[in-house]
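S.K.: this is a predicted model, with the sequence first.
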Amino acid sequence: MTTLRHGDRSRAVRTLQKNLNNHGAKLDVDGSYGDDTEAAVRAYQLKVGLVADGVAGNKTQTSLAGGDCAKLLRNNDLTAAAERLGVPLASIYAINEVESKGKGFLGNGKPVILFERHVMYRQLAKVRHEGDDPAELKRQADQLAAVNPALVNPKSGGYSGGTAEHQRLAMARLIDDTAALESASWGAFQIMGFHWQRLGYTRMQDFVAAMSASESQQFDAFTRFIETDPVLHKALKARKWAEFAKLYNGPDYQRNLYDVKLQRAYERHADCGCGQGVAA
């Protein structure tokens, strides 16, 4: 399903406008995604509790068509996060729009994940208990890497994508359950499992249960991730988008223009007046 946004002109926009009119909007069905259509999308999103960003993505279009939205991110999740982090709501809209993968669940209902074999290698060699021998742990990790290079490997790669990532994870769990779960990134914001303690979860399995419950829980983990990184949090509060993107996306952030996208998204949400509500 194609994401539709301000400035688009297409038959899909005409369909969107008709569907919005079926839900009480009074739009000219002209196929042009202008200010009125964006306002109607935001109004509909607010009415049903979806993220009110004015962008008609898969979630909004599914909802308009009568689909199940029980596990989807809610607008009040974003307003609560803005309050908690002490930033304008427009900033939260921006990072949700740019940093989210767009959806937190696959078609089969399982959370979106990406299994990282190089992290599995590292986690297997990690000293976890008093008396652990680092040299022996590394030897065992190397041995497993030689036998199962697709699952344990000093180098990243080997991705299958989609539901196949769950098959890779299931096989890795047979080697070591906790290390495997720690070695996957989870949900719409791709939070690595090994952060579970820092984020305040009692057990690795509790983190996984939260990521499997809803996009709201996934966004809560993302909020905790920002909250527990003082430098990242400070960059967000100051709206230093390049610094925020570098910290969150890594040194290659400029290649994908993450900082530019964040700045533009923030300005759009702030300009419409609907991204306010929390003092800068």
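M.R.: Good, I have the coordinates.
S.K.: switch to C-alpha atoms for all contacts and neighbour counts from now on
M.R.: Noted.
S.K.: now the spatially most distant residue from the centre of the chain: how far from Phe105?
M.R.: Centroid-distance maximum for the chain: Gly131 at 37.8 Å, with CA atoms, centre = their mean. Here Gly131 is placed at a distance of 40 Å from Phe105 (CA to CA, to the nearest Å).
S.K.: if we can go back for a sec, what about the residue farthest from the centre of the chain, is that helix, strand or coil?
M.R.: Under DSSP: H, G, I helix; E, B strand; the rest coil, Gly131 falls in the coil class.
S.K.: which residues in the stretch 1-150 of the chain form helices?
M.R.: 11-22, 35-48, 58-64, 75-85, 89-99, 117-124, 134-147 (DSSP state H, counting those that start in this stretch).
S.K.: format those helices as CSV; extra columns: distance to Pro111 and mean neighbour count.
M.R.: Shown next, in CSV, are the helices of the stretch 1-150 of the chain (distance: least, CA to CA, whole Å; neighbours: other CA atoms under 10 Å):
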stretch, distance to Pro111, mean neighbour count
helix 11-22, 28, 18
helix 35-48, 23, 19
helix 58-64, 15, 19
helix 75-85, 18, 19
helix 89-99, 17, 23
helix 117-124, 18, 23
helix 134-147, 27, 15
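S.K.: reformat these as TSV; add distance to Tyr248.
M.R.: As requested, the helices of the stretch 1-150 of the chain are exported to TSV (distance: least, CA to CA, whole Å):
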stretch	distance to Tyr248
helix 11-22	33
helix 35-48	28
helix 58-64	25
helix 75-85	16
helix 89-99	9
helix 117-124	18
helix 134-147	28
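S.K.: next one for the comparison:
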Amino acid sequence: MSVLRHGDRGQEVRVLQQRLNLQGAGLNPDGIYGDSTEAAVRDYQRKVGLVIDGIAGQKTVMALSGDDCSNLLQHASLVSAAARLGVDLAVVMAVNEVESQGSGFLDNGKPKILFERHIMYRQLETPRTPEDDAAALKKHADQLAASQPNLVNPNAGGYAGGSAEHQRLANARLIDDVCALESASWGAFQVMGYHAVRLGYGSVQDFVTRMSKNENEQFEAFVRFVEADAGLLKSLKGKKWATFAKEYNGPDYARNLYDTKLERAYQRHAVGCPVPEAA
């Protein structure tokens, strides 16, 4: 399904306009995504609680089609996050647009994950108590890497994608439940499980339960992640997009143009987004 926005033309836009009219928009279904259509999309998003960006993406179309959208990210969560972080609402909206994986859930209702076999290796070999024998843990991790390299490996890789990642995770949990859950990234913002306790969750199991509920919980994990990193928060407050992208996405951020995408998204959302008053 195409993402429709201001300036688009064609049959998909006409269908969108017709669906909006069923919600009382009163548009001329001319197939042109102009100011009136964008305003109608914003009005509908506001009505149902979705992120108010004027873009007709998958979530807006799902809602217009009558699908259950109770687990989708709500605009109120972005407003609350902007106040907590002390940034413009447009900053939060830009980050949500660029850094999220679109939807935080697969079609089967499970949260999006990516299982990292090299993190599993690291977690298995890392002592957790003073009584742990580091040498024995490493030997065990190496044995598993030799027998099950797709699940435990010093090197990244082995990705299956989509729902198959949940099968990889299920197999890894048979080896060590905690290490396996810590070794997957979760939800729309792909926060790693091993951050759970540092971010204030009771355990990695508590974190996973929350990530499985809805996108608002997934976004909460992202906000906590930013709050816990002074450098990341500083770059976000200063709109230092390259610095933020490098810290959040890693050294390949420039190759994927994350900083450019963030700046452009911010400029779009800045129009009409209120700046929070200083405390």
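M.R.: Sure thing, it's come through. From a predicted model like this one, the values you see are computed outputs, not experimental measurements.
S.K.: superposed, what's their TM-score?
M.R.: The TM-score (TM-score structural alignment, normalised by the length of structure 2) is 0.97; 278 aligned residues with a CA RMSD of 1.0 Å.
S.K.: closest to Leu199 of structure 1 out of the helices of the stretch 1-150 of structure 1?
M.R.: helix 75-85 (14.7 Å; CA to CA).
S.K.: average gap between the closest one and structure 2?
M.R.: Aligned to structure 2 and superposed, helix 75-85 of structure 1 gives a mean residue distance of 0.4 Å (mean CA distance after the TM-score superposition for structure 1).
S.K.: other SSEs contacting that helix?
M.R.: When contacts are defined as 3 or more CA pairs under 8 Å, 6 or more residues apart in numbering; DSSP states H and E, helix 75-85 of structure 1 sits against helix 89-99, helix 215-227.
S.K.: compute the inter-axis angle for it and helix 89-99.
M.R.: Orientation note: helix 75-85 of structure 1 sits at an angle of 110 degrees relative to helix 89-99 (axes from the mean of the first three to the mean of the last three CA atoms, to 10 degrees).
S.K.: any chance of CSV for the helices and strands packed on helix 75-85 of structure 1, columns distance to Gln123 of structure 1?
M.R.: Shown next, in CSV, are the helices and strands packed on helix 75-85 of structure 1 (distance: least, CA to CA, whole Å):
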stretch, distance to Gln123 of structure 1
helix 89-99, 26
helix 215-227, 20
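S.K.: Ser156 of structure 1: which of those helices is closest?
M.R.: Across these, Ser156 of structure 1 has its closest neighbour in helix 89-99 (21.4 Å, CA to CA).
S.K.: give me the residues contacting the closest one.
M.R.: When contacts are defined by CA atoms under 8 Å, 6 or more residues apart in numbering, helix 89-99 of structure 1 is touched by residues 53, 78-79, 81-82, 189, 236, 239, 258, 261-263, 265-267, 269-270, 274-278.
S.K.: mean shift of that helix relative to structure 2?
M.R.: Compared with structure 2 after the fit, helix 89-99 of structure 1 shows a mean deviation of 0.4 Å (mean CA distance after the TM-score superposition for structure 1).
S.K.: in structure 2, which residue range corresponds to that helix?
M.R.: With TM-score structural alignment applied, helix 89-99 of structure 1 matches the range 89-99 in structure 2.
S.K.: same check, this time on stretch 125-142 of structure 1
M.R.: Counting by TM-score structural alignment, stretch 125-142 of structure 1 corresponds to 125-142 in structure 2.
S.K.: figure out how far the matching stretch is from the centre of its chain.
M.R.: Distance of stretch 125-142 of structure 2 from the chain centroid (CA atoms, centre = their mean, to the nearest Å) equals 33 Å.
S.K.: endpoints of it, how far apart?
M.R.: End-to-end distance (CA to CA), stretch 125-142 of structure 2: 9 Å.
S.K.: who's in contact with it?
M.R.: By CA under 8 Å, 6+ apart, the residues outside stretch 125-142 of structure 2 that reach it are 121, 124, 152-153.
S.K.: got the residues you listed as CSV, with distance to Gly57 of structure 2 columns?
M.R.: Output for those, formatted as CSV (distance: CA to CA, whole Å):
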residue, distance to Gly57 of structure 2
Tyr121, 38
Leu124, 40
Val152, 37
Asn153, 38
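S.K.: nearest to Asp176 of structure 2 among these?
M.R.: Using CA to CA, those come closest to Asp176 of structure 2 at Leu124, 8.1 Å.
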